[in-house]
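In: Just need the structure, nothing else, for what follows:
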Amino acid sequence: MAFASTSDGYKLFYEEAGSGTPIIFVHEFGGSHWSWEPQLNFFARRHRCITFAARGYAPSDIPADVEAYSQVRAADDIIDVLNAAGIEKAHVVGLSMGGFATLHAGLRHPGRVLSLVAAGTGYGAEKAHEDYFKGISEQVAHNFETRGAPDFAPTYAEGASRVQFQDKDPRGWALFAERLGRHDAKGAANTMRGVQMRRPSLYDMEADFRAMQAPLLVMTGDEDDHCLQPGIFLKKVVPRCGLAVLPKSGHTLNLEEPALFNHLVGEFIAQVEAGRWGPRDPRANPAQIMRTE
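Out: You can find the predicted model right below:
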């Protein structure tokens, strides 16, 4: 088992497969390093693939103090894993919580990223729902602590943007829910309180995103309602951003639609490496409806 040492003294488990240009995969709150198995199976054929368990997720360290968890730390942990693996630059692919960490890593460490994929990223970002998101996040943290992960996992896994996965792939969803039930309750609660509840809204970071030069692919399901508008926002403000909306899809995109997810990410990375993922053509003026002269 391989472990990376973080700059604040914790250990993060990581594993890798394949060879070639590196890709590091950053998991969501409801997943862990195992969430990316369909991607490692596919991309390891031509890339060096890294996946890791975030702090709070066994077999990585599970700090007891909630102050050891933050959005900044989540972004910096990505770089600490790259350092441990001896990787200077990598494509960074994140889902949900991992998508937020991916975006922040791109802003904080632009020299370490080749490109960014932020999938299912937006929960808590909508200004109108900030207070609601914080309140429901506290309830989720409380439920993990009081009910335990095995009891609460089936409830969490059957959320409004997860049932699409359950409907399409009952066996895959059941495995997701069962693995979620193995999470450390304290690690889950601390992650929810320290990272999810405290992270800044994407809309408050508009100036930073307008200055971002990394190629970015934003992916969202069309039934992942609270990620749709944040995805459009990122498309509008990040210069080299593309937006993919997957039809009849929810939040757990990489497991719910693995073939389509892999195809879109693979095409994106291929275009980036060919130097073909540039900023929007200035002739594509969003204020124009039709050209008249």
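In: C-alpha from now on. contacts and neighbour counts both.
Out: OK.
In: Contacts only, for Phe165.
Out: 172-173, 249-250, 252, 255-256 (Cα atoms under 8 Å, 6 or more residues apart in numbering).
In: Select the longest helix from the chain.
Out: Secondary structure of the chain per DSSP state H: the longest helix is helix 130-147.
In: what's in contact with it?
Out: By Cα under 8 Å, 6+ apart, the list of residues contacting helix 130-147 reads 123-124, 152, 185-186, 188-190, 192-193, 196-197.
In: Let's see this one next, to set against the first:
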Amino acid sequence: MRNDVVVTTRTYLLRHQLYRVHSAGHRTSTPILFLHGFLGEGEDFKPLLKRLAKNHYVLAVDFLGHGRSAIPANVRRMTMAQTLCDLHALLMHLSLPKVHLCGYSMGGRIALAFALRYPQHVVSLVLESASPGLATAEERDLRIEQDRRLAERLLNDGMQKFVATWETTPLFASQKKLLQCVWERQRRTRLRQRARGVAMSLLGIGTGAQPSYWERLITLNRPTLIMTGELDGKFSSIAHKMLEKNSKFQACTFAHTGHNIHIEQIERYASVIRDFVDSHK
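Out: This is a model prediction of the structure:
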């Protein structure tokens, strides 16, 4: 029974920063590590951890600036390079030499970057509504400026107004069909994020601030599953281009689903994750 599953939450000091990590299940198989998206936290995956914990050891982490992990003093501590080093430190601290890595949106960008930098620690990779970044320097510069203005607006207006605007973007339109209790739970998660931490995340590890990994996709030799919702036109297009870069990637499209698949279609999502991971032990 899922209600009997205990999700344990612990805090670890990794490279002088506190990280909160959720875990469930028994360490009898290669763990599955879930990485959340922007405005999210590891607890977003709690219902999923409970569904998978019977036969898998599962974890979810709060990134710096999100959830109850630390907010560094300087945005340079939140870059992609620093985040990858922190994830590596987490695996070493927990004595987890190999993981199945599953990342959503921002977490997917980080998961992809980690698999490229530390392939020896990744058994398989699942990218949910994720991208390899922006291909050109011009695109990245434009996005950096957009995110700078967005971070400034967030700090001036506060989380309440920022979240209200964020939830009206077309990317999340399909979530209007969620059960009210699910929608409200997700909204509470967004609202309890700290404005300074979220703003620093935009500046430190936003899509414009990270390197482009488009040309490195061909070098990725770990089993990789790209998941998209059919109603998410933007990331469906990105996924198609990623598949053109590496024909060994697998794809899974979820019908009647938008950007946030693990919330909109949790039962099928759990089933797909379970099948993919079990086929690449």
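In: Let me know the secondary structure of the most centrally placed residue in the second structure.
Out: Central residue of the second structure (Cα atoms, centre = their mean): Gly107, 2.2 Å from the mean position. The assignment at Gly107 of the second structure comes out as helix when based on DSSP: H, G, I helix; E, B strand; the rest coil.
In: Counterpart of it over in the first structure?
Out: Using TM-score structural alignment as the criterion, the counterpart of Gly107 of the second structure in the first structure is Gly98.
In: Run a quick neighbour tally on the equivalent of Leu64 of the second structure over in the first structure.
Out: Under the alignment by TM-score structural alignment, Leu64 of the second structure pairs with Arg55 in the first structure. Using other Cα atoms under 10 Å, Arg55 of the first structure has 25 other residues around it.
In: Confirm Arg55 of the first structure sits in a helix?
Out: No. Judged by three-state DSSP, Arg55 of the first structure forms no part of a helix; its state is coil.
In: separation between it and Ala75 of the first structure?
Out: For Arg55 of the first structure, the distance to Ala75 of the first structure (Cα to Cα, to the nearest Å) stands at 11 Å.
In: and the residue mapped onto Asn143 of the first structure from the second structure, how many neighbours?
Out: In the second structure, the residue paired with Asn143 of the first structure is Arg153, using TM-score structural alignment. Summarising burial for Arg153 of the second structure: neighbours were counted as other Cα under 10 Å, giving 15.
In: Quick check: the aligned residue for Ile269 of the first structure in the second structure?
Out: Taking TM-score structural alignment, Ile269 of the first structure has Val277 as its aligned residue in the second structure.
In: ok, and its match, which helix or strand is that part of?
Out: The secondary structure element spanning Val277 of the second structure is helix 266-278 (assigned by DSSP states H and E).
In: Please list the outside residues in contact with that helix.
Out: Contacting residues not belonging to helix 266-278 of the second structure are listed as 48, 51-52, 100, 124, 225, 261-262 [Cα under 8 Å, 6+ apart].
In: Mean deviation, that helix versus the first structure?
Out: Plainly put, helix 266-278 of the second structure ends up 1.2 Å away from its match in the first structure on average once the two are laid over each other (mean Cα distance after the TM-score superposition for the first structure).
In: What residues of that helix count as buried?
Out: When neighbours are counted by 16 or more other Cα atoms under 10 Å, the buried residues of helix 266-278 of the second structure are found to be 266, 269-270, 273-274, 276-277.
In: same deal with stretch 235-249 of the second structure?
Out: Residues 235-236, 238-239, 242-243, 245-246, 249 are the ones in stretch 235-249 of the second structure that count as buried (16+ other Cα under 10 Å).
In: likewise stretch 90-99 of the second structure?
Out: Buried-residue list, stretch 90-99 of the second structure, by 16+ other Cα under 10 Å: 90, 98-99.
In: How about stretch 40-53 of the first structure?
Out: Taking 16+ other Cα under 10 Å as the neighbour-count basis, stretch 40-53 of the first structure is seen to contain the buried residues 40, 42-44, 47-53.
In: which residue lines up with Leu91 of the second structure in the first structure?
Out: Leu91 of the second structure maps onto Leu82 in the first structure, by TM-score structural alignment.
In: repeat for Leu134 of the second structure
Out: By TM-score structural alignment, Leu134 of the second structure lines up with Ala125 in the first structure.
In: Any idea how many residues pack against that match?
Out: Other residues near Ala125 of the first structure come to 21 when the count uses other Cα under 10 Å.
In: Now for it: which residues touch it?
Out: So, once contact is read as Cα under 8 Å, 6+ apart, Ala125 of the first structure ends up touching 200-203, 230.
In: Among these, which lie within strands?
Out: Secondary structure from DSSP state E places none of the contacts of Ala125 of the first structure in strands.
In: Just say helix, strand or coil for Gly86 of the first structure.
Out: Counting by three-state DSSP, the three-state call for Gly86 of the first structure is coil.
In: right, I mislabeled it, should have said Tyr19 of the second structure
Out: Once three-state DSSP is applied, Tyr19 of the second structure turns out strand.
In: Now the aligned partner of it in the first structure: closest residue in space that isn't a chain neighbour?
Out: Structural alignment (TM-score structural alignment) places Tyr19 of the second structure against Leu12 in the first structure. Spatial nearest neighbour of Leu12 of the first structure, excluding adjacent residues (Cα to Cα, 6 or more residues apart in numbering): Ser60 at 4.4 Å.
In: burial of the one you found, as a residue count?
Out: So Ser60 of the first structure, with other Cα under 10 Å, has 18 neighbours.
In: same question, the one 10 residues further on
Out: For Ser70 of the first structure, the tally of surrounding residues (other Cα under 10 Å) stands at 21.
In: That one and Ala53 of the first structure, how far apart?
Out: Counting by Cα to Cα, the gap between Ser70 of the first structure and Ala53 of the first structure amounts to 15 Å.
In: Map His27 of the first structure across to the second structure for me.
Out: The criterion is TM-score structural alignment: under it, His27 of the first structure has His36 as its aligned partner in the second structure.
In: any idea how far Asn55 of the second structure is from the residue lying closest to its match once chain neighbours are set aside?
Out: Ranked by Cα to Cα, 6+ apart and with sequence neighbours excluded, the top spatial neighbour of His36 of the second structure is Gly107, at 4.9 Å. Using Cα to Cα, we find Gly107 of the second structure at a distance of 24 Å from Asn55 of the second structure.
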